[in-house]
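Colleague: build me a model from this:
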Amino acid sequence: MPLLPKRTRSRSPWSRLPVVLVTLAVAAPVAACGSGASSTSASSDGTPKITVLRSNGALFEPLYIAQQQGYFKDAGLDVTIRAGAQDTSQNAPSVLNGEAQFAMTDSSGFLKGAAKNMPIRIATGLVNSTDKTDPTDGLLVKKGSSLKTFADLEGKTVGLSALGGTSQFIVEYLVEKDGGDPSKIKFVALPTTSLTDAAKSGKTDAVFSFGAFYAAARKAGLQTIGNGMNDLPGITQGVLFSTEKYLSANTETAEKFTGAVAKAITYANKHPDAVRAIDKKYTQLSDDYIDSAQVSLYDETIDTTVMRTVITKMHEYGLLSSAPKDDAIYWDKAPTVTGG
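Modeller: The predicted model follows:
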């Protein structure tokens, strides 16, 4: 079936989907890690060397475009892109210990670290949810279900690929927005590949799925409620972060790096075929799915108003141990905007 992943490889089978949907619980020992190398290494000719850890799913495409188009080289940087941890919150120790200078995660993963007072800062965004594209994730119910709105989820069971992340947050947020009580929902974690069957069989009343699995579920007859992450435009789905210490000590290098990524974002939005070519090389999705699926709309900006809503509500729902303030979240050179 063309919507299903290719043969198993070591990479995640998700493409152009919110990295945000992976559970990103930060283990307590991580907070005890170092504050990050204060300077970056350099090649023999003095060129600053940067290692960046990408996600195993997707949304990393601008990094490879910056490399392929020579934007990193033009900025005078020697950049190595490596696949990071499957659970992107576990990229934080590598950055804190100086093994990498930048790493990818999503808003949930980053905020869980910030809530534990980890000295990390968002350097730039990559992708935000937007109502300018069709949903690539969302709440699904079986055909003929009595559930028609998010408020109907009160007292029901919802299946997620992982608990405590942004997928749980968005369901709770939309239930509350619809006048329901999110505390009355039972969430259960299931393998991503089992979500469709759970909804069809009645094991759960609804599921939240994404990417190729979301598309396959709709093709299999499941019906959608709402528009997933797109119902809160501006949720940060992919960011690059570093340590406060590194960004302070290497401001010029960091600005060159994020500037090159910004150029790549512009290029990616104008050249979707370049994005698809990267997906075919670095993800395990079928070529048929990659060719037919819409390409993300990349965006370097971080909407601080929406982020504050996410922080406040995640803390209220018990998904964050504290509500970190803005000065514990953003690098002072990060491309932030006030909107919402």
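
Colleague: from here on, contacts and neighbour counts on C-alpha atoms
Modeller: Fine.

Colleague: can you give me the helices in the stretch 101-250 of the chain?
Modeller: Applying DSSP state H, counting those that start in this stretch to the stretch 101-250 of the chain gives helices spanning 107-114, 166-177, 195-201, 211-219, 244-249.

Colleague: next, the structure of the following sequence, for comparison with the previous one:
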Amino acid sequence: MQRRHLIAGGLAAAALPSFTFAQNLEKQKVTIAVGGKNLFYYLPLTIAEQLGYFKDEGLDVTIVDFAGGSRALQAVVGGSADVVSGAFEHTIAMQLKGQPMRAFVLQGAAPQIVLGVNPKTMPDFKSVADLKGKKIGVTAPGSSTNIVANFVLAKAGLKPTDVSFVGVGAGNGAVAAMRSGQIDAISNLDPVITLLARSGDLKIVSDTRKMDEAEKVFGGPMPAGCLYAPQGFLDKNPNTAQALVNAMVRADKWIHQAGGGDVIKVVPESYLLGDRAIYIDGFLAAKQATSADGSFPARGPQTALNALASIDPKIAAAKGKVDLSAIYTNDFVKKANLKYPKG
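Modeller: Predicted coordinates for the structure are as follows:
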């Protein structure tokens, strides 16, 4: 009888740390909004979900997928989601709107967004200036794919109003829009880009999957996919935020150690768009642009502000009012790296 009590007591003690940890979370159920979850841009989110990293931290995470990052942001603003997995630059625009958002763990060290033209509708393409009056497909209007396209257009002397932007999503719809000639160019991400390029349905013009090209395009390190949330959420739920970051840092590190074969064993079959070999190629192309440890580069926020100011007169006019220290923090990431030094 005594021995049975000792065993039961030992089991209860063994279970205690995880129970206590979960109890310390201010909010165990968290909803994350994302725009195009199948994209490599958001791969750390999928890895953290599929490998159970969120559960390891005591979290019950629901991920809601939208057609683009701007719609994911709307879900958090509207209160139907807690956190956005989306583009870093949205934090700048939201601060200027008086709705402060803060990024708290990085997924992408570069935007991974590729602008390319349709060889069928633009066989004589010579420069970005040729896109004037053309239709450009983006994941959703106002999303990071739209913002990067605007930036590349501006460098060629074109305004956003000089083209027509069409929301085509981030999957088979985007591929079909290019192949059918509904759009003349596309700003999108992998695996869509690799699929189109391999089939001859895309001529690449600007490729920010490459770290050196991204730095050249933006004039510095350009932080991309990240988790960001209203400042109020982080203030009320610091332990929950830390748990989210712990999971994402582990996912970032897993990706940097993984090969293409490892990734296709983890992601849902639907992500592969019917071609495993092309998915692996897309992963290898995008891998260098994922964050190694979740940290935001010191010069990144200023690069993002400069990029937005160059294409948005309102942001340019208010540039001096932006408090860059308020749009991101590395505090949670530092703790996560101490907890998981090797992932």
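
Colleague: any chance you could compute the TM-score here?
Modeller: The TM-score (TM-score structural alignment, normalised by the length of the first structure) is 0.66; 286 aligned residues with a Cα RMSD of 4.0 Å.

Colleague: now, of the helices of the stretch 101-250 of the first structure, which is deepest in the fold?
Modeller: Highest mean neighbour count of these: helix 107-114, a mean of 28 (counted as mean count of other Cα atoms under 10 Å).

Colleague: now that helix on the second structure. Mean distance?
Modeller: In the superposition against the second structure, helix 107-114 of the first structure averages 4.1 Å from its aligned positions (mean Cα distance after the TM-score superposition for the first structure).

Colleague: any idea what residue 311 of the first structure aligns with in the second structure?
Modeller: If you follow residue 311 of the first structure across to the second structure using TM-score structural alignment, you land on residue 308.

Colleague: list of residues touching the helix or strand that match falls within?
Modeller: Using DSSP states H and E, residue 308 of the second structure falls within helix 300-311. Applying Cα atoms under 8 Å, 6 or more residues apart in numbering, the contact partners of helix 300-311 of the second structure are 88-89, 92, 147, 150-151, 154, 159, 218-223, 315-317, 319, 324.

Colleague: and the helices of the stretch 101-250 of the first structure as a markdown table, adding distance to residue 144 of the first structure?
Modeller: Listed next are the helices of the stretch 101-250 of the first structure as a markdown table, based on distance: least, Cα to Cα, whole Å:
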| stretch | distance to residue 144 of the first structure |
| --- | --- |
| helix 107-114 | 33 |
| helix 166-177 | 20 |
| helix 195-201 | 11 |
| helix 211-219 | 14 |
| helix 244-249 | 51 |
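
Colleague: how far away from the center of its chain is the helix holding residue 308 of the second structure?
Modeller: Distance, stretch centre to chain centre, for helix 300-311 of the second structure: 17 Å (Cα atoms, centre = their mean, to the nearest Å).

Colleague: tally up the residues packed near the match of residue 311 of the first structure, please.
Modeller: 23 (other Cα atoms under 10 Å).

Colleague: and for residue 262 of the second structure?
Modeller: With other Cα under 10 Å as criterion, residue 262 of the second structure counts 13.

Colleague: how about residue 200 of the second structure, what's its partner in the first structure?
Modeller: Using TM-score structural alignment, residue 200 of the second structure sits opposite residue 221 in the first structure.

Colleague: surely that match meets residue 143?
Modeller: Yes. Residue 221 of the first structure is within contact range of residue 143, at 6.5 Å (criterion: Cα atoms under 8 Å).

Colleague: residues in contact with residue 190 of the first structure?
Modeller: Contacts of residue 190 of the first structure by Cα under 8 Å, 6+ apart are 159, 160, 161, 162.

Colleague: one more pass at 10 Å, please.
Modeller: Neighbouring residues of residue 190 of the first structure by Cα atoms under 10 Å, 6 or more residues apart in numbering: 158, 159, 160, 161, 162, 163, 198, 207.

Colleague: the helices of the stretch 101-250 of the first structure: which one's closest to residue 285 of the first structure?
Modeller: helix 211-219 (8.0 Å; Cα to Cα).

Colleague: what packs against that closest one?
Modeller: Applying 3 or more Cα pairs under 10 Å, 6 or more residues apart in numbering; DSSP states H and E, we find helix 211-219 of the first structure packed against strand 137-141, helix 195-201, strand 206-210, strand 223-225, helix 287-292.

Colleague: tally of neighbours for the match of residue 200 of the second structure?
Modeller: Taking other Cα under 10 Å as the criterion, the count of residues near residue 221 of the first structure is 14.
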